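Visitor: Sequence unavailable; structure follows:
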């Protein structure tokens, strides 16, 4: 029960504020206020759930996550367990407020990264050496992104670090093994070629002395076998080079022109009418283009070869179309050692398959051959 005037005034004020008195014009707003409070409560619960999921993810991933101050002498603000373990610390508390430069093998590297980050706003997959607490070093792939305040200044830096030390060691060991194998293969191939040349020379001398037709026929067959051996040796050289170099973006039109320049265009008119594209492929793609053009010159009896491009169904087709006799038997077309194309088409398919590029022949017999090289989405882009 209210006894004083002051109590009456306070109660009246309270009722007006929350809109509960019958006379208050704010009473009608109470349901809306209640609904807004409920919505806010739901949003807060969702935010808390999202934060819990984020924290669980950060704490359980196998890559290091770090947040630091951006300036020189800045400190580590946050680090997940994976980063602590990576750098030899027991827990986050030991790493917090640790100077950022202290985890770099070369502290000046951090200053260079910050300068670059100020210009770009993000640095992706930068290889950097970190110093572990016990004095050893690790090689990491580091991605950094800048977070800004309302004035556009960097307030802190978020980073993701992956320890790639073992991966790089294995990759280097594999490179060394491949280099040794390639060297052995090259030396062996060179020695075999020399012996084949000597053998061919002896056969030429023998052919000058032999008069019997049957014996001369046998010598000719042996010469054919020698040429076949030489062809196999050259195949091993070409096949050895597949996949040695990393795939790269190649200018399609320039690669086509480079490949066609060594062909005899006195026999076949070559028309390059491709669009302007960059293609992501093995650098040996030029050999693929050469093989396709060379087959037309040697086997098609065509007068014209048209090289065009066509985009359809999120794919880029690079089309080699001639006006020759076409290909009747296509069953062994891309098989190793198929009769007419030798190893060229087999090699071409192998080169393209490294980066998931397809090839097919869909020409009608008697109407010319039509080879289509199929670049999937993401492995080509139009350029001006």
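Guide: That came in fine, so what should we check first? All values reported here derive from a predicted model rather than from experimental measurement.
Visitor: only C-alpha atoms for contact and neighbour calcs from this point on.
Guide: OK.
Visitor: Where do the strands of this protein begin and end?
Guide: Per DSSP state E, the chain carries strands over the ranges 64-68, 76-79, 122-131, 137-148, 154-163, 248-251, 269-273, 277-281, 304-312, 315-322, 358-361, 370-376, 380-382.
Visitor: which residues sit in contact with the most centrally placed residue in the chain?
Guide: The centroid of the chain falls nearest to residue 247 when counting by C-alpha atoms, centre = their mean (7.7 Å). When contacts are counted by C-alpha atoms under 8 Å, 6 or more residues apart in numbering, residue 247 touches 280-283, 355.
Visitor: sorry, back to before: turn the strands of the chain into CSV, including distance to residue 176 and mean neighbour count.
Guide: Listed next are these as CSV, based on distance: least, C-alpha to C-alpha, whole Å; neighbours: other C-alpha atoms under 10 Å:
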stretch, distance to residue 176, mean neighbour count
strand 64-68, 30, 22
strand 76-79, 36, 20
strand 122-131, 21, 17
strand 137-148, 19, 18
strand 154-163, 22, 20
strand 248-251, 22, 16
strand 269-273, 40, 16
strand 277-281, 24, 21
strand 304-312, 40, 17
strand 315-322, 36, 22
strand 358-361, 31, 17
strand 370-376, 32, 21
strand 380-382, 32, 14
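Visitor: and the comparison structure, right after this:
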């Protein structure tokens, strides 16, 4: 009996254990069912979110494509279909840079691919701007979407899931052809307006200078001429008036040279600069001047057609102010910066150190003070500068620096 009761007790305990296990299993089953329902709902919500996202991408006004981590297309919206002429059905699921073909005519990495491998951005053929460390932006000219030329603004960025894991990349493409063309047209108009403004400024400068010469310089000489004419008339019989006549002639000569300068200055910059062989210019400019040792060879410079007048004024300056000058030497050498130095030097008395810059100012000097001023104005039209670098007492040396691209040797 004892054994039987013990067996019944054990059986009862096992039944209770089984009942407990059954209840635990039922609870676990309910929890699993709840978790499964939650998972199904989560999947449904995820799918709904993906559907909404896909719909949003599909109806974005800008052409958009999305690739996964393997570089396969998972989104190809309506705008990019219209831009490229390639339907979504032909592009979804494709990899191997197939999405580049409609734009570049070949399978090759585009901006979105460098999101997946940013370490290769240095090899990107675009001029890329990096925004916030992970967004790439670039402008691409002359791409060929749909067989036409275009300018495109492209922006690519990574895509992440809710856990922060990167799942792919998205590229948005905007056609900015019209705005680019408009921008270039505006830049051209601005450049043209700037050129016109510069021309007007140059014309105004000429008018002011010629007005100054006409109203001030020439009027002063006319007053000197008339004053000496009055003195000559008032002279008594037998009185020597040669001094008055000499002053009158000097004043008349200065007026003539001033008028000649205004004629030359008015023509400055009117004609297009041209290539001119220095040897030919020298022969035309100073046929009756001092002997010239011409070492310029085949050197030609791009300058205003009045370059001959500049060299004529250099010879006139040498003959008027060189005093003991007996010859002129013309030579040149190349500079390390790519420019060229053309030198006009004589063996006269030279220029005092304190006057080396003053001689190029209008009105400075013993004559009209216009010759060297005009030379600098002529040369500056094509960026040529001139300075006096000679040693006083040994001769004047005028160095003309010609920019790179403005000379031929």
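Guide: Right, received. Where do you want to start? All of these numbers come straight from a predicted model, not from anything done at the bench.
Visitor: circling back to that earlier point, if I look at the residue nearest to the centre of the first structure, how far off is residue 285 of the first structure?
Guide: 10 Å (C-alpha to C-alpha, to the nearest Å).
Visitor: And for residue 335 of the first structure?
Guide: For residue 335 of the first structure, the distance to residue 285 of the first structure equals 18 Å [C-alpha to C-alpha].
Visitor: So for the two, which residue has more residues nearby?
Guide: Ranked by neighbour count (other C-alpha atoms under 10 Å), residue 335 of the first structure and residue 285 place residue 285 first, with 22 against 17.
Visitor: And that one, what's its match in the second structure?
Guide: Per TM-score structural alignment, the equivalent position to residue 285 of the first structure in the second structure is residue 307.
Visitor: Same list (the strands of the first structure) but as TSV, adding distance to residue 88 of the first structure.
Guide: As requested, the strands of the first structure are exported to TSV (distance: least, C-alpha to C-alpha, whole Å):
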stretch	distance to residue 88 of the first structure
strand 64-68	12
strand 76-79	13
strand 122-131	9
strand 137-148	11
strand 154-163	13
strand 248-251	38
strand 269-273	60
strand 277-281	40
strand 304-312	53
strand 315-322	48
strand 358-361	47
strand 370-376	44
strand 380-382	44
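Visitor: Compare those strands and report which one is nearest to residue 48 of the first structure.
Guide: strand 76-79 (19.0 Å; C-alpha to C-alpha).
Visitor: Average offset of that closest one relative to the second structure?
Guide: Superposed on the second structure, strand 76-79 of the first structure shows a mean distance of 2.8 Å to its aligned residues (mean C-alpha distance after the TM-score superposition for the first structure).
Visitor: chain center to that strand, what's the gap?
Guide: Put simply, strand 76-79 of the first structure sits 31 Å off its chain's centre (C-alpha atoms, centre = their mean, to the nearest Å).
Visitor: who touches the corresponding residue of the first structure for residue 379 of the second structure in this structure?
Guide: Aligned by TM-score structural alignment, residue 379 of the second structure pairs with residue 352 of the first structure. Contacts for residue 352 of the first structure (C-alpha under 8 Å, 6+ apart) come out as 281-282, 285, 288, 358-359.
Visitor: residue boundaries of the helices in the stretch 51-200 of the first structure?
Guide: In the stretch 51-200 of the first structure, helices defined by DSSP state H, counting those that start in this stretch lie at 81-86, 92-95, 107-120, 165-209, listed in chain order.
Visitor: coming back round to it: between the contacts of residue 247 of the first structure, which sits nearest residue 210 of the first structure?
Guide: Distances from residue 210 of the first structure to the contacts of residue 247 of the first structure, taken as C-alpha to C-alpha, are shortest for residue 283 (48.8 Å).
Visitor: for the closest one, what are its contacts?
Guide: Applying C-alpha under 8 Å, 6+ apart to residue 283 of the first structure gives the contacts 245-248, 250.
Visitor: mind running it again at 7 Å?
Guide: Applying C-alpha atoms under 7 Å, 6 or more residues apart in numbering, one finds that residue 283 of the first structure lies in contact with 247-248.
Visitor: Equivalent analysis for the one 10 residues further on, please.
Guide: Shown in contact with residue 293 of the first structure (C-alpha under 7 Å, 6+ apart): residue 260.
Visitor: Look up how far residue 303 of the first structure lies from it.
Guide: Taking C-alpha to C-alpha as the measure, residue 293 of the first structure and residue 303 of the first structure are separated by 12 Å.
Visitor: now residue 261 of the first structure
Guide: Using C-alpha to C-alpha, residue 261 of the first structure is found at 17 Å from residue 303 of the first structure.
Visitor: Those two: who's more crowded?
Guide: Using other C-alpha under 10 Å as the criterion, residue 261 of the first structure and residue 303 rank with residue 303 on top: 16 against 11.
Visitor: Quick check: the more buried one touching residue 271?
Guide: No - counting by C-alpha atoms under 7 Å, residue 303 of the first structure stays clear of residue 271, with 11.0 Å between them.
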